[in-house]
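Peer 1: just coords:
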């Protein structure tokens, strides 16, 4: 499915959360698709099942997945992860990163072009304004 960098300073569960969010956002994992079981994924990645469970809990808290007792975890089709608080949080973080990029000498035109390229490749997003 994917690989984790065991030498990274970033905790393994955070890497796992980021990878799964990327797969969900890019629609590689489809709505209501079942995720691998904790045990299966732990064996596949050769990491502790508790680490997988922690990542799944975090994804559920963020609204990317949901769990059904006895059945497993599934990709959330309701887009609960797009709530207003999350959007505002992302905008705030983006603002900080853009200001840092401008400070480091990245031209505004480059940033605009990057956004346009990402928007074109993703097919655009819904406007919440």
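Peer 2: That came through, no problem. Keep in mind the model is a prediction, meaning the values are calculated, not measured.

Peer 1: CA atoms for contacts and neighbours, from now on please.
Peer 2: Will do.

Peer 1: what's the helix or strand for the residue of the chain positioned farthest from its centre?
Peer 2: Distance from the centre of the chain peaks at residue 105, with 28.1 Å (C-alpha atoms, centre = their mean). Using DSSP states H and E, residue 105 sits in no helix or strand.

Peer 1: tell me which residue lies nearest the centroid of this protein.
Peer 2: By C-alpha atoms, centre = their mean, the chain has its centre lying nearest to residue 21, at 2.4 Å.

Peer 1: residues in contact with that one?
Peer 2: Contacts of residue 21 were listed using C-alpha atoms under 8 Å, 6 or more residues apart in numbering, and they are 59, 64.

Peer 1: and what of the one 10 residues further on?
Peer 2: For residue 31, the contacting residues are 74-77, by C-alpha under 8 Å, 6+ apart.

Peer 1: what number of residues lie near the closest residue to it other than its chain neighbours?
Peer 2: Among residues not flanking residue 31 along the chain, residue 77 sits closest, at 4.5 Å (C-alpha to C-alpha, 6 or more residues apart in numbering). The tally of other residues near residue 77 (other C-alpha atoms under 10 Å) stands at 16.

Peer 1: the structure to be compared is supplied as follows:
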């Protein structure tokens, strides 16, 4: 499982892990039944505290994305229903926008400048998609 975190992000590391795993499940890169790395393995790979990974796994378990079987490991649950996938997608979008807006505000951009930049990018992407 490939997972990247940004230690400089405004998004806490445990939420970055949650979002990355949810995204991989939603896009089919992580299939139902696939075993995830142990808390210790993932923490070692990412060079973070195991408690951070455990917190992410707890949230994912609470959201019915993964299941932990005592003594056997942590696995991706069977594919959630469409309503759940829609919620996951909305959460991912909100997080992406929050991160971008947070970074722009911290760099001193005004709300109007940020809104204009988003609108301009959306217009460019819309034109690309239509062509």
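Peer 2: Yep, it's here. Worth saying up front: this structure is predicted, and the values here are computed from it rather than measured.

Peer 1: superposed, what's their TM-score?
Peer 2: Put the two chains on top of each other and the TM-score (TM-score structural alignment, normalised by the length of structure 1) is 0.65; 108 aligned residues with a C-alpha RMSD of 3.6 Å.

Peer 1: mind naming the longest helix for structure 2?
Peer 2: Taking DSSP state H as the criterion, structure 2 has its longest helix at helix 82-106.

Peer 1: check which residues of that one are buried.
Peer 2: Under the neighbour-count criterion of 16 or more other C-alpha atoms under 10 Å, helix 82-106 of structure 2 has 85, 88-89, 92, 95, 100-101 buried.

Peer 1: name the helices or strands packed onto that helix?
Peer 2: Judged by 3 or more C-alpha pairs under 8 Å, 6 or more residues apart in numbering; DSSP states H and E, the packing partners of helix 82-106 of structure 2 are helix 13-26, helix 111-130.

Peer 1: which other helices and strands does the longest one contact?
Peer 2: The criterion is 3+ C-alpha pairs under 8 Å, 6+ apart, and the helices and strands that helix 111-130 of structure 2 contacts are helix 82-106.

Peer 1: now do the helix it packs on and helix 13-26, the angle between them.
Peer 2: Orientation check (axes from the mean of the first three to the mean of the last three C-alpha atoms, to 10 degrees): helix 82-106 of structure 2 against helix 13-26 gives 140 degrees.

Peer 1: which other residues reach helix 82-106 of structure 2?
Peer 2: Residues outside helix 82-106 of structure 2 that contact it (C-alpha under 8 Å, 6+ apart) are 9-11, 19, 22-23, 26, 111, 114.

Peer 1: closest one to residue 130 of structure 2 out of those, please.
Peer 2: Distances from residue 130 of structure 2 to those, taken as C-alpha to C-alpha, are shortest for residue 114 (24.4 Å).

Peer 1: give me the number of neighbouring residues for that closest one.
Peer 2: Residues contacting residue 114 of structure 2 under the criterion other C-alpha under 10 Å number 15.

Peer 1: who's in contact with it?
Peer 2: Contacts for residue 114 of structure 2 (C-alpha under 8 Å, 6+ apart) come out as 101, 104.

Peer 1: just the buried subset of the contacts of helix 82-106 of structure 2, written out for ChimeraX, thanks.
Peer 2: Buried subset of the contacts of helix 82-106 of structure 2, written as a ChimeraX selection, criterion 16+ other C-alpha under 10 Å:
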select :11,19,22,23,26
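
Peer 1: I appreciate the help and will end here.
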